[in-house]
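A.B. asks: Sharing a model prediction with you, sequence too.
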Amino acid sequence: MTYGDRAQPLPRRFTFAFDRRFMPFLALIGVLPQTAWVSVDAEYLTVGFGPWRLRTPRDNVVEARRTGPYRWWRVIGLRLSLVDRGISLGTSTAAGVCVRFATPVSGVIGRWAHHPALTVTVEDPDALIDALGIATPGPA
């Protein structure tokens, strides 16, 4: 099965882009290149970020948009937005993907927290958007 313009077969696995400046801190919380990834298959979007996991059905994804650059204090590590309860899993300030959900998801920081959106700083944001098959137009 394939999706998007690049017609890459699913499942696809995406690695996080690591900024070397933040690797010592990220390692302290268990986030390493081998423990940080995003997987997209025909049924699910699954994210591993050190000891944290998030999994939701693909049909729960309603938008995927390229975002960044970011301020380091807003994205590095695991960040919870106090404004909208969105979650950021960040390893770089350069760029990422903001994924919005139809139904908020739980699982990253406990069953009680439900996140309407997720930001991940993967190495190839455009390929992740393509794999999700929810292209969101950028500014005109």
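C.D. replies: Received the coordinates, thanks.
A.B. asks: contacts, neighbours, all on C-alpha from now
C.D. replies: Will do.
A.B. asks: Who are the packing partners of the longest helix anywhere in the chain?
C.D. replies: Of all the segments of type helix in the chain, defined by DSSP state H, the longest one is helix 125-132. With contacts defined as 3 or more Cα pairs under 8 Å, 6 or more residues apart in numbering; DSSP states H and E, the packing partners of helix 125-132 are strand 2-3, strand 61-67, strand 96-105.
A.B. asks: most centrally placed residue in the chain?
C.D. replies: By Cα atoms, centre = their mean, the chain has its centre lying nearest to Val120, at 2.9 Å.
A.B. asks: Second structure follows, compare the two:
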Amino acid sequence: MTTQRFDFAFSPPYRVAGLPFGVLPSTTWVEVGDGMLRARFSWWRLETSLHNVAHVEQSGGYAFVKTAGPPHLSFSDRGVTFATNGDRGTCVSFHEPVPAIDPTGRIRHPGATFTLADPEAFAAALQAA
């Protein structure tokens, strides 16, 4: 399988909010390939086997204060959000929680949300894998 790279879709307010954290188009992407899901969001990384992907769904309507800037941790379910707009994203659930937001790896996430430019193609790549 070839590796597919997906860019994030930046809205102007999110772009400004992400600048202090190094969240830029050149430092953010998600890749699917070689049996892995890999994400980079400035200094933060998420990596897991595609076998660990349990479910994929589209969502949206994110609150700016809860998603803009660096990755955000959901206190309700420990999910991580990598957001560059509030309109739409793809939520990925994992069989086994993965590290991403915490450099020590102690905080593990049962799911991650990515606001990509082509969420349908991303979901299709995950489902095909």
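C.D. replies: Happy to help now that I have it. Only a predicted model underlies this, so the values are computations on that prediction, with no experimental measurement involved.
A.B. asks: Quantify their similarity with the TM-score.
C.D. replies: Once superposed, chain against chain, the TM-score is 0.92 (TM-score structural alignment, normalised by the length of the second structure); 126 aligned residues with a Cα RMSD of 1.2 Å.
A.B. asks: just to revisit the earlier point, out of the helices and strands packed on helix 125-132 of the first structure, nearest to Met23 of the first structure?
C.D. replies: Evaluated over these, closeness to Met23 of the first structure peaks at strand 96-105, with 17.2 Å, by Cα to Cα.
A.B. asks: Return the mean post-superposition distance for the next helix-or-strand element following that closest one against the second structure.
C.D. replies: Tracing the chain past strand 96-105 of the first structure, the next element assigned as helix or strand by DSSP states H and E is strand 115-120. On superposition with the second structure, the mean distance recorded for strand 115-120 of the first structure (mean Cα distance after the TM-score superposition for the first structure) is 0.3 Å.
A.B. asks: could the helices and strands packed on helix 125-132 of the first structure go into CSV alongside mean neighbour count and distance to Tyr44 of the first structure?
C.D. replies: CSV is the format used below for those (neighbours: other Cα atoms under 10 Å; distance: least, Cα to Cα, whole Å):
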stretch, mean neighbour count, distance to Tyr44 of the first structure
strand 2-3, 14, 14
strand 61-67, 20, 10
strand 96-105, 20, 12
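A.B. asks: The longest helix of the first structure corresponds to what range in the second structure?
C.D. replies: Aligned by TM-score structural alignment, helix 125-132 of the first structure corresponds to residues 119-126 of the second structure.
A.B. asks: Distance to Val83 of the first structure for the helices and strands packed on helix 125-132 of the first structure - can I get that in JSON lines?
C.D. replies: JSON lines is the format used below for these (distance: least, Cα to Cα, whole Å):
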{"stretch": "strand 2-3", "distance to Val83 of the first structure": "33"}
{"stretch": "strand 61-67", "distance to Val83 of the first structure": "18"}
{"stretch": "strand 96-105", "distance to Val83 of the first structure": "14"}
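A.B. asks: Good, we can wrap up now.
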